[in-house]
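**Student:** Below is the structure, and that's it, no one-letter string:
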């Protein structure tokens, strides 16, 4: 299971979108160097308000370019970094990966998948109606989140557009991703 890094993004400020960079550096146990969401403990404002000591399971945010392609067909013109992701990929179904999958990014970096991004109303402030396109329900009425996945850095290193993404599923039963 392989894909490619399309783009990498980071922001040192709390902004919804993140500027695309030539490269980012992942730091073990910390996240994206220079990104506002990096750290050992949670950095998302709503989660800090609940409990600032909880572990940061959202150090790195990844989205597949195929989502942007699909949304573009529906009239939403989105580019890498627009939804606040750090890594935009192509060719790998990120949403189908089990919890605990190791994503090998480039030659060194490894991110362990922790769960699904749970987008908030800010997404509609960015593009009206977009939240309904990235969060919906399946035939059984279960919530389906499509705004990317989250992970923690287990091995640091540089990541840049054009790098390979290789998914290494965990040993044992497949545990579907849930929101983190």
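**Tutor:** Yes, it's here. None of these values were measured; they are calculated from a predicted model.
**Student:** switch to C-alpha atoms for all contacts and neighbour counts from now on
**Tutor:** OK.
**Student:** If we go by neighbour counts, what in stretch 79-88 is buried?
**Tutor:** Using 16 or more other Cα atoms under 10 Å as the test for burial, stretch 79-88 gives 80-88.
**Student:** Filter those down to the ones in helices?
**Tutor:** Among the buried residues of stretch 79-88, no residue falls in helices (DSSP state H).
**Student:** now those residues in CSV, with distance to residue 14?
**Tutor:** Formatted as CSV, the buried residues of stretch 79-88 follow (distance: Cα to Cα, whole Å):
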residue, distance to residue 14
80, 17
81, 13
82, 13
83, 13
84, 10
85, 13
86, 13
87, 17
88, 19
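**Student:** Among the residues you listed, name the ones in strands.
**Tutor:** Residues of those located in strands (DSSP state E): 87-88.
**Student:** Among the buried residues of stretch 79-88, find me the one that's closest to residue 135.
**Tutor:** Lowest distance from residue 135 to the buried residues of stretch 79-88 (Cα to Cα) belongs to residue 83, with 13.5 Å.
**Student:** wait, what's in contact with the nearest residue to residue 15 once chain neighbours are set aside?
**Tutor:** Computed as Cα to Cα, 6 or more residues apart in numbering, the closest residue to residue 15 that is not its neighbour in sequence is residue 84, at 7.8 Å. Residues counted as contacts of residue 84 (Cα atoms under 8 Å, 6 or more residues apart in numbering) are 9, 15-18, 61.
**Student:** Okay, one more to line up with it:
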């Protein structure tokens, strides 16, 4: 398993259930998530991550997708996120995060699923909680920490 990767995009939205918009950098608050994002808060799914490799699978089906389209906070490259066990810690930019969930139940009426008959976020997206807060910028490295 690859132990390093990088952040392609940081994505944010003020309301739930909508596509997130890319930003240059974001502040990820300890035990809260991305400041200003609708999904942040004191729960186990503070930050959502999806690999650009998952986007490529959907692009192969003829759908042009940009980071944030799956409502993920961090679009990553180089790590097979869904292979990481729950409890794995990730050093991302200035932050330390812990994997809390792999995949999720797809919400009813997913636009991507309607368009192509499939959505990768429920299978390949992961969720983390912020253990140590800080800034994450596009291009920052991601390091899988061994326990």
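**Tutor:** On my side now, so go ahead. Note that the structure is a prediction, hence the values are computed from the model and not measured.
**Student:** Report the TM-score for the pair.
**Tutor:** The TM-score (TM-score structural alignment, normalised by the length of the second structure) is 0.90; 144 aligned residues with a Cα RMSD of 1.7 Å.
**Student:** So among the contacts of residue 84 of the first structure, which ones count as buried?
**Tutor:** Neighbour counting with 16+ other Cα under 10 Å marks 9, 17-18, 61 as buried within the contacts of residue 84 of the first structure.
**Student:** Quick check: the farthest pair among these?
**Tutor:** Spanning the widest gap among those are 17 and 61, at 12.0 Å by Cα to Cα.
**Student:** anything in contact with each of those two?
**Tutor:** In contact with both residue 17 of the first structure and residue 61: 84-85, using Cα under 8 Å, 6+ apart.
**Student:** Show me what residue 167 of the first structure aligns to in the second structure.
**Tutor:** If you follow residue 167 of the first structure across to the second structure using TM-score structural alignment, you land on residue 144.
**Student:** Looking at the second structure, name the residue matched to the residue nearest to residue 15 of the first structure.
**Tutor:** In the second structure, residue 84 of the first structure lines up with residue 71, judged by TM-score structural alignment.
**Student:** For the second structure, just list every one of the helices.
**Tutor:** 52-59, 111-116, 121-124.
**Student:** I'd like the buried ones among the contacts of residue 84 of the first structure written out as a markdown table, with distance to residue 102 of the first structure added.
**Tutor:** Below are these laid out as a markdown table (distance: Cα to Cα, whole Å):
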| residue | distance to residue 102 of the first structure |
| --- | --- |
| 9 | 20 |
| 17 | 25 |
| 18 | 24 |
| 61 | 14 |
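**Student:** So which of those residues sit within strands?
**Tutor:** Per DSSP E, strands hold the following members of these: 9, 61.
**Student:** what's the closest of the buried ones among the contacts of residue 84 of the first structure to residue 135 of the first structure?
**Tutor:** Relative to residue 135 of the first structure, the closest of those is residue 61; by Cα to Cα it sits at 16.4 Å.
**Student:** What's the match for that closest one in the second structure?
**Tutor:** That one, residue 61 of the first structure, aligns with residue 48 by TM-score structural alignment.
**Student:** How about the contacts made by the residue lying closest to its match once chain neighbours are set aside?
**Tutor:** In space, and not counting its chain neighbours, residue 48 of the second structure is closest to residue 127: 4.5 Å by Cα to Cα, 6+ apart. Applying Cα under 8 Å, 6+ apart to residue 127 of the second structure gives the contacts 44-49, 99-103.
**Student:** Could you find the counterpart of residue 127 of the second structure in the first structure?
**Tutor:** Residue 127 of the second structure maps onto residue 150 in the first structure, by TM-score structural alignment.
**Student:** List the contacts of residue 88 of the first structure.
**Tutor:** 5-8, 62-65, 80-81.
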